[in-house]
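J.: Dropping a prediction and its sequence here:
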Amino acid sequence: MSDFPGAPSAPRDGRRLRVLAAMSGGVDSAVAAARAVEAGHDVTGVHLALSANPQSFRTGARGCCTIEDSRDARRAADVIGIPFYCWDLAERFREDVVEDFVAEYEAGRTPNPCLRCNEKIKFAALLDKALALGFDAVCTGHYATVVVNEDGTRELHRASDMAKDQSYVLGVLDERQLAHAMFPLGDTVTTKDEIRAEAERRGLAVAKKPDSHDICFIADGDTQGFLAKRLGKAEGDIVDEAGNRLGTHEGAYGFTIGQRKGLRIGHPAPDGKPRYVLDISPVTNTVTVGPAEALDVTALTAIKPRWCGVAPEGPGTYTAQLRAHGGETEVTAELVGEELRVRFTEPVRGVAPGQAIVLYDGTRVVGSATIAATERVRTGAAAQ
């Protein structure tokens, strides 16, 4: 009997698996690796070196990918009693995540680098290398659940604890990747405080380490400053819906749809209400602002769909999540050619091209796609 409530009690499918545990240096991945060992699997820990110059990435609580994190991961592996390696994936990370992030902002879109990292690094580059070395599965500290059906197929579901659910950033995983994914934290109703307490009982020094947050590869958390260094300053106009010039900016890439703060418009709107970013045009380097109601989105088109299983056929009713920490909203969706057409039951706000939309059927993740365009109640403010 395990001394740790919620820890798995037997190997998945009754088999002892060779598991590669991705250890970021944080508490979640450390406990996930320990639970995989306790479940009877043959576990090896690996820390991904994602920066060519780790000192340029964040330290302490500000993020991951630091020398400190690799040392924390190694110490955790020593306590757990598993082999540990550090793999250099910095070049792959730079190309597939960092450069993609910059290119998306330059094109006026708002990307989510965590989804791209899960898709391209943790469950592509890492998984491919793991399988080539004879491992059966990759284990991470994500809060999500893989359900194995009677026919052997697998489904991705939300974590039991909705407050910690991370299935949104895993919505890019396809059926093959799910077949080799293990999330030991997702199928138990376990709070973060309980995970920390479990880590402390296991003797893991990361038990009290603060969570990382924001974007791991932006050293000081200043996204606009990071982009300015990469793309350079490019002064342009801030205009209203009628095209009237209200102010200037130093780069359209520094704005996101729905943004309210930091517009630096010198005078208030005629009605005295706040204004929000409605559209970003990289071609003209123009940012359009307007009232909150102009942000109401009724439908969208998304591209590059990825399905956690078989692609759905015909129109269907689902719930959708539009950001990592957002709620669900009811939609109808249909795959038309290579495009996903989505219509919302009620208008939603804060929807920007470049974001991911993840569809759910109950707790099951159906799949995800990248938002390409939106339709709004006020068509004059429609995103391009």
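T.: Nice, I can see it.

J.: can we go C-alpha only for contacts and neighbour counts from here?
T.: Fine.

J.: Give me the neighbour count for the residue lying closest to Thr66 once chain neighbours are set aside.
T.: Distances taken as Cα to Cα, 6 or more residues apart in numbering put Pro54 closest to Thr66, at 4.9 Å, once the chain neighbours are dropped. For Pro54, the neighbour count with other Cα atoms under 10 Å is 19.

J.: Please apply the same query to Glu91.
T.: With neighbours defined by other Cα under 10 Å, the count for Glu91 comes to 14.

J.: and it, helix, strand or coil?
T.: Glu91 carries the three-state label helix when classified by DSSP: H, G, I helix; E, B strand; the rest coil.

J.: Spit out the contact partners of it.
T.: By Cα atoms under 8 Å, 6 or more residues apart in numbering, the residues touching Glu91 are 50-52.

J.: quick one: it from Leu127, how far?
T.: 16 Å (Cα to Cα, to the nearest Å).

J.: And the strands in the stretch 1-150 of the chain?
T.: 18-22, 42-49, 84-88, 137-139, 144-148 (DSSP state E, counting those that start in this stretch).

J.: Same question for the stretch 201-350 of the chain.
T.: 236-239, 245-249, 276-281, 286-290, 297-307, 316-321, 328-336, 339-348.

J.: Quick one: residues in contact with the second one.
T.: Contact partners of strand 245-249, identified using Cα under 8 Å, 6+ apart, comprise 234-240, 264-267.

J.: Taking the residues you listed together, which two end up most distant?
T.: Using Cα to Cα, the contacts of strand 245-249 span at most 22.5 Å, a distance reached by Ala234 and His267.

J.: And here is the other one:
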Amino acid sequence: MKVLAAMSGGVDSAVAAARAVEAGHDVVGVHLALSRMPGTLRTGSRGCCTIEDSMDAQRAANIIGIPYYVWDFSERFKLDVVDDFIAEYSAGRTPNPCMRCNERIKFAALLEKALDLGFDAVCTGHYAAIVTDEDGNRELHRASAWAKDQSYVLGVLTAEQLAHAMFPLGATPSKAEVRAEAAARGLSVANKPDSHDICFIPDGDTRGWLAERVGTATGDIVDREGNRLGTHEGAHAYTVGQRKGLNVGYPSPDGRPRFVLEVRPKENTVVVGPREALDIAEIAGSRYTWAGMAPADPTTPFACEVQIRAHADPVPAVASVTGGELVIRPDVPLNGVAPGQTAVVYVGTRVLGQTTIDRTVSAVPV
């Protein structure tokens, strides 16, 4: 097959590209220039699209012996990921930019261009597995080592995208083994730190970054009954489950800490309350997709597991499509779930689908 290897400049994508070559594929490496500031250098282990990363990817491609190109996707990245991130926060939701990047950049824009150029598949260094069922349908599954499993952030992939996806690291037992393999291959990225956090906010100060772009506006912090407890400088700076930096002038009657329960951007109001009020009995979203074949009748409730963060434990649940929404009811309440987050649904190790959470139902009503 003719394979386009997406090379971030990290060790995982480099080893994935090398394995694709060893498997006999005709491989071309490509680095996506996503930053609108191409001179930016990596700070610590943050980020994944700096000029330094591009050079690391080129060095790896040279050693592997494959052609290498840099494609400028910065404008698409700004529109589909960065601007979406700002809009979601401004609407009081908690977005996951890595999900959007995988959905709209790596497996939409990149795959579309790859297919137009005659490639058969896009190869990445994600830790996930693709399994073909007895009818020839491709399914997305967890990686063999759950500690490094990245199937959650790939839950947005559709059946068509899975048909052209390749994850050579899916069966690798550990990241240490990948690093050892990279070192044996002479790849200089063997000991390069993993990227983390949000790549376009290199200093990790999400609140400050948003304030520069959205601005600040004084608003009220209230309890669940609407009583004013304090003020804030912008509702966009708060997320559900947050405890620190609430600026509440006096303690709760029972002395227990308060947490952000809800963000109301239209009113510029932040609602706070006790930890137990964060327990969620139901989540639902209308923007849902299936990773491969959909259930035969998704309107009939089915048993599954739901995961709401990349590193969260899956929770047993019952799901169904009702009234145009994928509605998920966990067997035990989920804690601190916010609209805008992504709920990924599993059946065993298989990723069945996902939805962006539009609404939640508290297990502790007012």
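T.: Yes, it's here. Being a predicted model, the structure only gives us computed values, none of them experimental.

J.: still on that earlier bit, between Ala234 and His267 of the first structure, which has more neighbouring residues?
T.: Ala234 (12 against 9).

J.: List the contacts of that one.
T.: 249-252, 285.

J.: gap between the equivalent of it over in the second structure and Glu233 of the second structure?
T.: For Ala234 of the first structure, the aligned position in the second structure is Ala217, judged by TM-score structural alignment. Per Cα to Cα, Ala217 of the second structure is found 5 Å from Glu233 of the second structure.

J.: follow-up on the earlier one: across to the second structure, which of the contacts of Glu91 of the first structure hold up?
T.: Retained in the second structure (both residues aligned by TM-score structural alignment, their matches' Cα atoms under 8 Å) from the contacts of Glu91 of the first structure: 50, 52.

J.: Check the contacts of Glu91 of the first structure for burial and list the buried ones.
T.: The neighbour-count test (16 or more other Cα atoms under 10 Å) marks 50-51 as buried among the contacts of Glu91 of the first structure.

J.: The residue nearest to Ile265 of the first structure when sequence neighbours are not counted - how many residues pack around it?
T.: Closest residue to Ile265 of the first structure apart from its sequence neighbours, by Cα to Cα, 6+ apart: Gly247 at 5.5 Å. Around Gly247 of the first structure there are 16 other residues, counting by other Cα under 10 Å.

J.: again with the one 5 residues further on
T.: A total of 29 residues lie near Ala252 of the first structure under the criterion other Cα under 10 Å.

J.: give me every residue that touches the alignment partner in the second structure of it.
T.: Under the alignment (TM-score structural alignment), Ala252 of the first structure pairs with Ala235 of the second structure. Ala235 of the second structure sits next to 90, 92, 219, 263-265, 268-270 when contact means Cα under 8 Å, 6+ apart.

J.: Just the buried residues of these.
T.: 90, 92, 219, 263, 265, 268-270.

J.: rewinding a little: could you dump the contacts of Ala235 of the second structure into TSV with distance to Ala20 of the second structure added?
T.: Output for the contacts of Ala235 of the second structure, formatted as TSV (distance: Cα to Cα, whole Å):
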residue	distance to Ala20 of the second structure
Ser90	42
Gly92	42
Gly219	54
Val263	46
Arg264	48
Pro265	47
Asn268	51
Thr269	51
Val270	50
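
J.: picking up where we left off before, with mean neighbour count as extra columns, can I get the strands of the stretch 1-150 of the first structure in JSON lines?
T.: Formatted as JSON lines, the strands of the stretch 1-150 of the first structure follow (neighbours: other Cα atoms under 10 Å):
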{"stretch": "strand 18-22", "mean neighbour count": "25"}
{"stretch": "strand 42-49", "mean neighbour count": "23"}
{"stretch": "strand 84-88", "mean neighbour count": "16"}
{"stretch": "strand 137-139", "mean neighbour count": "24"}
{"stretch": "strand 144-148", "mean neighbour count": "21"}
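
J.: and the nearest residue to Asp194 of the second structure once chain neighbours are set aside, how many neighbours?
T.: In space, and not counting its chain neighbours, Asp194 of the second structure is closest to Ser45: 6.0 Å by Cα to Cα, 6+ apart. Neighbour count of Ser45 of the second structure, defined by other Cα under 10 Å: 14.

J.: swap in Arg256 of the second structure?
T.: 11.

J.: Which position in the first structure pairs with it?
T.: So, by TM-score structural alignment, Arg256 of the second structure is matched to Lys273.

J.: which residues does Gly340 of the second structure contact?
T.: Taking Cα under 8 Å, 6+ apart, we find Gly340 of the second structure in contact with 88, 93-96, 356-358.
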